[in-house]
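Novice: Kindly generate the corresponding structure for this input.
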Amino acid sequence: MESILNSIFTRRSIRKYTNQAVLSDLIQTLLKSAMSAPSACNQQPWHFLVIDDRNTLNKLSAHNSGYSMLEEAPLAILICGEIEVATLKHFWTLDCAAATENLILAAHASGLGSVWLGVYPEEDKLTYIKEVLNIPDHITPFSLVSIGYPAETKESENRYDEDKIHYGKW
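Specialist: Predicted coordinates:
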């Protein structure tokens, strides 16, 4: 349990990467971790697009200043939802968020750095990403995770705030 808690407490958003490639076995582990996330009614409405093409990463980076780290990243994974297959359609975003969190925790535990880049529900990002990555109409991009071996270190932060905890009733 200590290693799980350590990963949770020490994970930070990493935006600078070395040029070392992430091996396919490790990518597979990240994807298995993402797909092990809880899902409402076990609907698993997610799809994952692995992006390691330098030109594609640069295109995505150029669209939005918040995506600039993709210019250095050797890898990104796009988490998408297939809303029509979801049993409980209104929970697809929660399912994809859980998968995203599992992915970034697995990356950190594996010695990788990552940062969660928001996509959904911003229409301009959705449109651009769908166009660049040739995403079918029935698939909705949710989040994009930039991944690579860290070229920066960040101290862990204690984000625990007793003032935000309530017991029994507000």
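Novice: From now on I want contacts and neighbour counts done on CA atoms only, so please keep to that.
Specialist: OK.
Novice: Show me what the lengthiest strand in the chain is packed against.
Specialist: If you go by DSSP state E, the chain has its longest strand at strand 140-148. Helices and strands touching strand 140-148, by 3 or more Cα pairs under 8 Å, 6 or more residues apart in numbering; DSSP states H and E, are strand 75-81, helix 92-109, strand 113-118, helix 123-133.
Novice: which stretch among those comes nearest S3?
Specialist: Proximity to S3 (Cα to Cα) singles out helix 92-109 among those, at 8.1 Å.
Novice: Off-centre distance for the closest one?
Specialist: In this view, helix 92-109 has its centroid 6 Å away from the chain centroid, taken as Cα atoms, centre = their mean, to the nearest Å.
Novice: Can you list the buried residues in it?
Specialist: 92-93, 95-109 (16 or more other Cα atoms under 10 Å).
Novice: now swap in stretch 79-91 and tell me
Specialist: For stretch 79-91, by 16+ other Cα under 10 Å, it's 79-83, 86, 91.
Novice: Span of that stretch from start to end?
Specialist: 15 Å (Cα to Cα, to the nearest Å).
Novice: So which residues make contact with it?
Specialist: The contact list for stretch 79-91 (Cα atoms under 8 Å, 6 or more residues apart in numbering) reads 40-41, 43-49, 92-93, 96, 99-100, 138-145.
Novice: ChimeraX command for the buried members of the residues you listed?
Specialist: In ChimeraX, this line selects whichever of these come out buried by 16+ other Cα under 10 Å:
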select :40,43,44,45,46,47,48,92,93,96,99,100,139,140,141,142,143,144,145
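Novice: List of residues touching the longest strand of the chain?
Specialist: Strand 140-148 is contacted from outside by 15, 17-22, 69-70, 73-83, 93, 96-97, 100, 104, 107, 112-121, 126, 129-130, using Cα under 8 Å, 6+ apart.
Novice: Also this sequence, please, to line up against the first:
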Amino acid sequence: MNAIFKRSSVRQFTDEPVAIDDIERLMRAAMAAPSAGNQQPWEFYIARDETTRMALAATSPYAAPAKLAPCVIVACTRTDGLRFVPCAPLDMSAAVENILLEAANIGLGAVWLGVAPDPHRMAAVAVALGSPRGAEPFALVAVGHPAHRPEPKGPSRYDETRVHWI
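Specialist: Next up is the predicted model:
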């Protein structure tokens, strides 16, 4: 899968909007992620309007790309009906990674902006979203057409000293 090796964190975007079809592809990829007990703990909020994106960008000193991206996906964890609560962050991480990989696959740029487990960031994102009921913010994913594409880290990150054969 070449998307794994061509993916890079893109933090600068053009003004070109992200097509609804592309956003739907990202959501389909996210929801194809593995999930403990198939609990699928995710809820996704798509922020395309400038006011919400600016509010999201202000939730963390590291969230500035949210103001530059034409689309910000807010991945949230459902708070009710989960069978394996401790596994929800793992499920959410897999869903976010799938978004990043599909973005690279279709030629978009994206960057994961951490929210959870920082309670202050989680609360700030909830306020920016209008305090959605039954969902806790997990991560922001700024998505758009890359202004430039950084060199992917890809296979060059491979470190054979971290592989232990037993």
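Novice: related to what we said a few turns ago, just the buried residues of the contacts of strand 140-148 of the first structure.
Specialist: 15, 17, 22, 69-70, 73-83, 93, 96-97, 100, 104, 107, 112-120, 126, 129-130.
Novice: rewinding a little: what does the longest strand of the first structure correspond to over in the second structure?
Specialist: The aligned range for strand 140-148 of the first structure in the second structure is 136-144, by TM-score structural alignment.
Novice: just how off-centre is that stretch within its chain?
Specialist: With Cα atoms, centre = their mean as the basis, stretch 136-144 of the second structure stands 4 Å off its chain's centre.
Novice: repeat for stretch 154-170 of the first structure
Specialist: Per Cα atoms, centre = their mean, the displacement of stretch 154-170 of the first structure from the mean C-alpha position of its chain is 23 Å.
Novice: got the buried residues for it?
Specialist: Taking 16+ other Cα under 10 Å as the criterion, stretch 154-170 of the first structure shows none as buried.
Novice: Not counting its own residues, what contacts that stretch?
Specialist: 9-12, 14.
Novice: one more time with 7 Å
Specialist: Residues from elsewhere that reach stretch 154-170 of the first structure (Cα atoms under 7 Å, 6 or more residues apart in numbering): 9-12.
Novice: want to try CSV for these, with secondary structure, neighbour count and distance to E162 of the first structure as columns?
Specialist: CSV is the format used below for the contacts of stretch 154-170 of the first structure (DSSP: H, G, I helix; E, B strand; the rest coil; neighbours: other Cα atoms under 10 Å; distance: Cα to Cα, whole Å):
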residue, secondary structure, neighbour count, distance to E162 of the first structure
F9, helix, 13, 16
T10, helix, 15, 19
R11, coil, 22, 21
R12, coil, 19, 21
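Novice: could those residues go into CSV alongside distance to E155 of the first structure?
Specialist: CSV is the format used below for the contacts of stretch 154-170 of the first structure (distance: Cα to Cα, whole Å):
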residue, distance to E155 of the first structure
F9, 10
T10, 8
R11, 9
R12, 8
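Novice: Would you mind measuring from the counterpart of E131 of the first structure in the second structure to W42 of the second structure?
Specialist: By TM-score structural alignment, E131 of the first structure lines up with V127 in the second structure. Distance, V127 of the second structure to W42 of the second structure, using Cα to Cα: 18 Å.
Novice: now E16 of the second structure
Specialist: For E16 of the second structure, the distance to W42 of the second structure equals 27 Å [Cα to Cα].
Novice: And for T52 of the second structure?
Specialist: With Cα to Cα as the criterion, T52 of the second structure and W42 of the second structure are 20 Å apart.
Novice: Repeat that for Y62 of the second structure.
Specialist: Distance from Y62 of the second structure to W42 of the second structure, by Cα to Cα: 23 Å.
Novice: What of V10 of the second structure?
Specialist: Between V10 of the second structure and W42 of the second structure the computed distance is 23 Å (Cα to Cα).
Novice: what do you get for S35 of the second structure?
Specialist: Taking Cα to Cα, one finds S35 of the second structure at 10 Å from W42 of the second structure.
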